[in-house]
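Peer 1: Sequence plus the predicted model coming up.
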Amino acid sequence: MRVVADIPNPHVKITLHSYNGKYILKIEKANLEQIYKIDETEVDGDEGVKALIDEEFIELVLNRFQDMRDAFVSSLRRNA
């Protein structure tokens, strides 16, 4: 897997990889991560992937991170 770009964002760490005909968009916040696999034929190169990362997408990603954290914390409380 080859790192194509680190995409700056004040809220999350975003890394774009290329592997086996796909772009792998890895988004990290604290100890959680989200990965999106995008077929190279679906976008116009690296810049096409970067264009997908708009304000609305980041907002939804941040909400999903909150949901992930809430689910994990709830599980810890139930099972600790």
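Peer 2: Right, received. Where do you want to start? Note that the coordinates shown come from a computational prediction; the quantities given were computed from them, not determined experimentally. Numbers count the residues shown, from 1 in each chain.
Peer 1: Please count neighbours and contacts with C-alpha atoms only from this point.
Peer 2: Fine.
Peer 1: measure the residue most central in space within the chain to A80 for me?
Peer 2: Nearest residue to the geometric centre of the chain (Cα atoms, centre = their mean): I27, 2.8 Å. According to Cα to Cα, to the nearest Å, I27 stands 28 Å off from A80.
Peer 1: what sits up against the one helix or strand G48 maps to?
Peer 2: G48 is part of helix 45-52 when elements are defined by DSSP states H and E. Here helix 45-52 makes contact (Cα atoms under 8 Å, 6 or more residues apart in numbering) with V4, I7, Y23, V43.
Peer 1: next up, a second structure to put side by side with the first:
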Amino acid sequence: MRVVREISKEGIRISLFDWNNKYLLKFDSGMVEQTFKVPAMDVLDEKDLDQLLEGSFFDKVKERFDEMRQSLHIAMENI
């Protein structure tokens, strides 16, 4: 697995990996993370993946993090 790039945006650590003819786009925020796999054949240039770091896709990632944190908090209260 090759690390292509790591950045931080709005408190979210974003890592891009190249692995087995796929790009793995990993978003990490505190105790939760999201990983998306994109076939390398669908990407002409690695910079094309930058579109996933903004706009509605990134907004949905942030919303999902809020939902994940809330779910984890509720689950931990029941332990």
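Peer 2: Nice, thanks for sending it over. Remember, predicted model here, so these are calculated numbers, not experimental data.
Peer 1: What's the TM-score once they're superposed?
Peer 2: Once the chains are overlaid, their TM-score stands at 0.89 when taken by TM-score structural alignment, normalised by the length of the second structure; 79 aligned residues with a Cα RMSD of 1.2 Å.
Peer 1: For the first structure, which segments are assigned as strands?
Peer 2: Applying DSSP state E to the first structure gives strands spanning 2-7, 13-19, 22-29, 32-39.
Peer 1: distance from the third one to the second structure after superposition?
Peer 2: What it means is strand 22-29 of the first structure. Averaged over the aligned pairs, strand 22-29 of the first structure sits 0.3 Å from the second structure after superposition, using mean Cα distance after the TM-score superposition for the first structure.
Peer 1: Run the angle between that strand and strand 13-19 for me.
Peer 2: Taking axes from the mean of the first three to the mean of the last three Cα atoms, to 10 degrees, strand 22-29 of the first structure and strand 13-19 form an angle of 160 degrees between their directions.
Peer 1: cool, and the shortest one?
Peer 2: With the same axes, to 10 degrees applied, the angle from strand 2-7 of the first structure to strand 13-19 works out at 150 degrees.
Peer 1: before we move on, what about the last one?
Peer 2: Calculated by the same axes, to 10 degrees, strand 32-39 of the first structure forms an angle of 40 degrees with strand 13-19.
Peer 1: In terms of secondary structure, what does strand 32-39 of the first structure contact?
Peer 2: strand 22-29, helix 55-79 (3 or more Cα pairs under 8 Å, 6 or more residues apart in numbering; DSSP states H and E).
Peer 1: repeat that for 10 Å
Peer 2: strand 13-19, strand 22-29, helix 55-79 (3 or more Cα pairs under 10 Å, 6 or more residues apart in numbering; DSSP states H and E).
Peer 1: residues contacting R2 of the first structure?
Peer 2: Residues in contact with R2 of the first structure, defined by Cα atoms under 10 Å, 6 or more residues apart in numbering, are L16, H17, S18, Y19, N20, Y23, I24.
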